[in-house]
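1. got a predicted model here, sequence first, then my questions.
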Amino acid sequence: MKTLRTQVKIQFVIILLLVFYLGWREFVEENHPSGVKEASMDMESVEREGLEKVGTTKLPNYQAFIVPTPDEALFAGEKIRLLEPDLRERFDREIHVNANWHSNTILMIKRSHRWMSRISEVLKENNIPDDFKYIVAIESNFEESAMSHKNAVGFWQLLEGTAEQYGLEVNDEVDERRDPIKSTVAACKYLQDAYDKFGSWTSVAASYNVGMRGLERRLDEQKVDSYFDVLLNDETARYMFRVLAAKAILEDPGLYGFNIAESERYSQPAFDTVKVEKTISDLVDFAHEHGITYKTLKRYNPWLRSDELTVKKNTYEILISKDPVEQYVVQKLD
């Protein structure tokens, strides 16, 4: 009985509050007919202005970079005519991908500054055209430890068998595919062999993707003698044009909107070179003895795969950074 009376009282209070609210609303609308509507309109106006501000700050700042397609390109002294629709579209695709793939291309430009001049020197020493340095850009984006799903490794993405064929050491402790200079020397040997076979530097570059035998077989099957006349799988068909796009952007980054100051590009420190003729049982201790951390040691010597280095018949050269910021004093614990 008491519960029923309590519920009735609560319902009565709710009804009184509702009547009071409706009476207040009617009073406001009679005396200030535009008050509620104006408040509502003000809120809509604020929301609309906010949306407009978002729109005007975001949309005009995004502009896709449109690149005119030239009538011809040049690679290793060989002129490539881009008048055929297929060739124009293939170049057009790669230059636009790289010009608008900002994060990847910015890093490519920054990293290239660290190694391009040294790679050029090695190519020149081995009589290979300088334009082949752009293969490193598309193979590994100048990452020494890059690895593909096929286990190709390093700047030049060499498979283990190919690396050993051209004089590199690959084992549990050492992988010279990760050495930018030694791997470049090995790549030069391959490129010269390919040129001896094809007599065309553009065909040499294409064979770097599909292999000498692979390119030769496809040329023979289709009875043509040029990479630009043969039907290939998508990856190889894109390959030469990816090289040309990387060359165009790295030769003149500002032309494609990449205005990266010299100070913002990556650089190498000065090094001391330690010649290693005896086994090092602990590379951590070796690093500390030379005033750097193990991390810094591996950073500039990525070809070292283990924490020890066994010397049998080969000798090695280890780079020790002289950058004061990377010097390390070992704290000895009592």
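-> Received it, and whenever you're ready, just let me know what you need.
2. contacts, neighbours, all on C-alpha from now
-> Fine.
3. could you say which helix or strand holds residue 43?
-> In the assignment (DSSP states H and E), residue 43 maps to helix 35-58.
4. immediately after that helix, which helix or strand?
-> With elements assigned by DSSP H and E, the helix or strand that comes after helix 35-58 is strand 72-75.
5. contacts for the helix or strand following that following strand next, please.
-> Along the chain past strand 72-75, the next helix or strand (assigned with DSSP H and E) turns out to be strand 78-81. With contacts defined as Cα atoms under 8 Å, 6 or more residues apart in numbering, strand 78-81 is touched by 71-74, 201-202.
6. next, count neighbours for the residue nearest to residue 190 when sequence neighbours are not counted.
-> Using Cα to Cα, 6 or more residues apart in numbering and skipping the chain neighbours, the partner closest in space to residue 190 is residue 166 (7.3 Å). A count of nearby residues for residue 166, using other Cα atoms under 10 Å, gives 15.
7. again with the one 10 residues further on
-> Residue neighbour count, defined by other Cα under 10 Å, stands at 26 for residue 176.
8. I figured it was touching residue 183, is that so?
-> Yes - if you go by Cα atoms under 8 Å, residue 176 and residue 183 touch, sitting 6.6 Å apart.
9. hey, what's in contact with both of those two?
-> Shared contacts of residue 176 and residue 183, defined by Cα under 8 Å, 6+ apart, comprise residue 168.
10. the helices in the stretch 151-300 of the chain, which residues?
-> In the stretch 151-300 of the chain, the segments counted as helices under DSSP state H, counting those that start in this stretch are 160-165, 180-198, 201-210, 212-222, 234-251, 283-289, 294-300.
11. and residue 66, which of the ones you listed is closest to it?
-> Distance to residue 66, taken as Cα to Cα, is lowest for helix 234-251 among the helices of the stretch 151-300 of the chain, at 13.4 Å.
12. next up, a second structure to put side by side with the first:
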Amino acid sequence: MYKKHLITCSVIVVLFVLSKLFIYSTTLKKTVVKVKPKEDNDVPVLDTATLNFANEPVPVHDPKVAGKLSHSLKKQSFKQTHNNLMHLRAAKLFKVIEPILKFYGIPDDFKYIPIVESGLEQGVSPKGAKGLWQFMPGTARTYGLKVNSAKDERLNLKKSTVAACHYLKELYGEFHNWTLVAAAYNNGSIKLARQMKVQKKRNYFRLRLNHETGRYIYDLVAVKQMITKPGELGYNYGQPDYLSFN
């Protein structure tokens, strides 16, 4: 009799534990939130009055310009939804880059060039550009960087940023427009000047350029928005190492 009673009690205990586990499992499932990616036509609504590069306005009233900017914003949104390491690295590197840009009179927005050019990685491009500022060997030497088998100062953040400032100031002396300066940094001053002469236009947003340079300013503005106004693109920062998408 005692044995039967013990077995009955054991069964009741097991059933009780299983019921608790089921309830816990059900509750746990309900707390898991799956992120639904934004649809292609779900374009962030931005304050267009503040959209600019180096205080030069982006003419988003032009449908073509608005379309290209929307594409760049969605591209950057997709990248950063899956990875917030760039934001963490940028915050650290900007502490070095910002005061150097300010000292040489370069607009603060040029700090986003290393993100677009290299993704803040020190790798080498197929063409041989290297470092955060993606200097070609010849250009690097022209602006005071040592590039040889023993030393490559393109990998030195401070020195390469100073070299970039000298290059950017020289480009501004040629183009007198910071948006064109950024485009020339990507495409080369000779190629950009040639296109401006052939097309008889001095407005970046009216020029027909190669795919990379034609998207360059849009990508810079998109990265700027991503970092300075993440809320407009649907991001919330929680813990220092966590980025969530609404």
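-> Cool, got the structure. If you're wondering where the values come from, they're calculated on a predicted model, not measured in any experiment.
13. can you give me the TM-score here?
-> Aligned and superposed, the two chains score 0.78 in TM-score terms (TM-score structural alignment, normalised by the length of structure 2); 209 aligned residues with a Cα RMSD of 2.2 Å.
14. hmm, back to that, quick one: contacts for the corresponding residue of structure 2 for the residue nearest to residue 190 of structure 1?
-> In structure 2, the residue paired with residue 166 of structure 1 is residue 143, using TM-score structural alignment. With contacts defined as Cα under 8 Å, 6+ apart, residue 143 of structure 2 is in contact with 163-164, 166-167.
15. thinking again about what came up before, give me whichever of the helices of the stretch 151-300 of structure 1 is most buried.
-> helix 201-210 (a mean of 22; mean count of other Cα atoms under 10 Å).
16. list the buried residues in the helix holding residue 43 of structure 1.
-> Neighbour counts over helix 35-58 of structure 1 (16 or more other Cα atoms under 10 Å) mark no residue as buried.
17. show me what it is packed against.
-> Using 3 or more Cα pairs under 8 Å, 6 or more residues apart in numbering; DSSP states H and E, the elements in contact with helix 35-58 of structure 1 are helix 2-31.
18. the closest residue to residue 242 of structure 2 other than its chain neighbours: what's it in contact with?
-> Nearest non-adjacent residue to residue 242 of structure 2, counting by Cα to Cα, 6+ apart: residue 84, 7.1 Å away. Residues counted as contacts of residue 84 of structure 2 (Cα under 8 Å, 6+ apart) are 241-243.
19. are any of these buried, and which?
-> Buried among those (16+ other Cα under 10 Å): residue 243.
20. residue 138 of structure 1 is nearest to which of the helices of the stretch 151-300 of structure 1?
-> Between residue 138 of structure 1 and those, the tightest spacing by Cα to Cα is seen for helix 234-251, at 6.6 Å.
21. ok, residue 21 of structure 2 to residue 173 of structure 2 distance?
-> 72 Å (Cα to Cα, to the nearest Å).
22. no wait, residue 83 of structure 2
-> In terms of Cα to Cα, residue 83 of structure 2 sits 38 Å off from residue 173 of structure 2.
23. one more: residue 59 of structure 2?
-> For residue 59 of structure 2, the distance to residue 173 of structure 2 - Cα to Cα - is 24 Å.
24. cool, and residue 111 of structure 2?
-> 19 Å.
25. likewise residue 234 of structure 2?
-> Separation of residue 234 of structure 2 from residue 173 of structure 2 (Cα to Cα): 39 Å.
26. ok, residue 150 of structure 1 - contacts?
-> Applying Cα under 8 Å, 6+ apart to residue 150 of structure 1 gives the contacts residue 159.
27. and the residue nearest to the spatial centre of structure 1, what element?
-> Residue closest to the average C-alpha location in structure 1 (Cα atoms, centre = their mean): residue 104, at 3.8 Å. Taking DSSP H and E as the definition, one finds residue 104 of structure 1 inside helix 102-125.
28. and the angle for that helix with helix 234-251?
-> 80 degrees (axes from the mean of the first three to the mean of the last three Cα atoms, to 10 degrees).
29. distance from helix 102-125 of structure 1 to the middle of the chain?
-> 12 Å (Cα atoms, centre = their mean, to the nearest Å).
30. check the mean deviation of that helix from structure 2.
-> In the superposition against structure 2, helix 102-125 of structure 1 averages 1.7 Å from its aligned positions (mean Cα distance after the TM-score superposition for structure 1).
31. which element follows that helix toward the C-terminus?
-> Counting by DSSP H and E, the next helix or strand C-terminal to helix 102-125 of structure 1 is helix 133-140.
32. what's that next one aligned against in structure 2?
-> Following TM-score structural alignment, the aligned partner range for helix 133-140 of structure 1 in structure 2 is 111-118.
33. how much space separates residue 149 of structure 1 from residue 164 of structure 1?
-> Going from residue 149 of structure 1 to residue 164 of structure 1 by Cα to Cα gives 19 Å.
34. show me the contacts for the alignment partner in structure 2 of residue 246 of structure 1.
-> Residue 246 of structure 1 maps onto residue 223 in structure 2, with residues paired by TM-score structural alignment. By Cα under 8 Å, 6+ apart, residue 223 of structure 2 lies in contact with 73, 76, 112, 115-116.
35. can you put these in CSV and add distance to residue 17 of structure 2 and neighbour count?
-> What follows is these, written out as CSV (distance: Cα to Cα, whole Å; neighbours: other Cα atoms under 10 Å):
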residue, distance to residue 17 of structure 2, neighbour count
73, 51, 23
76, 48, 18
112, 56, 21
115, 53, 21
116, 55, 18
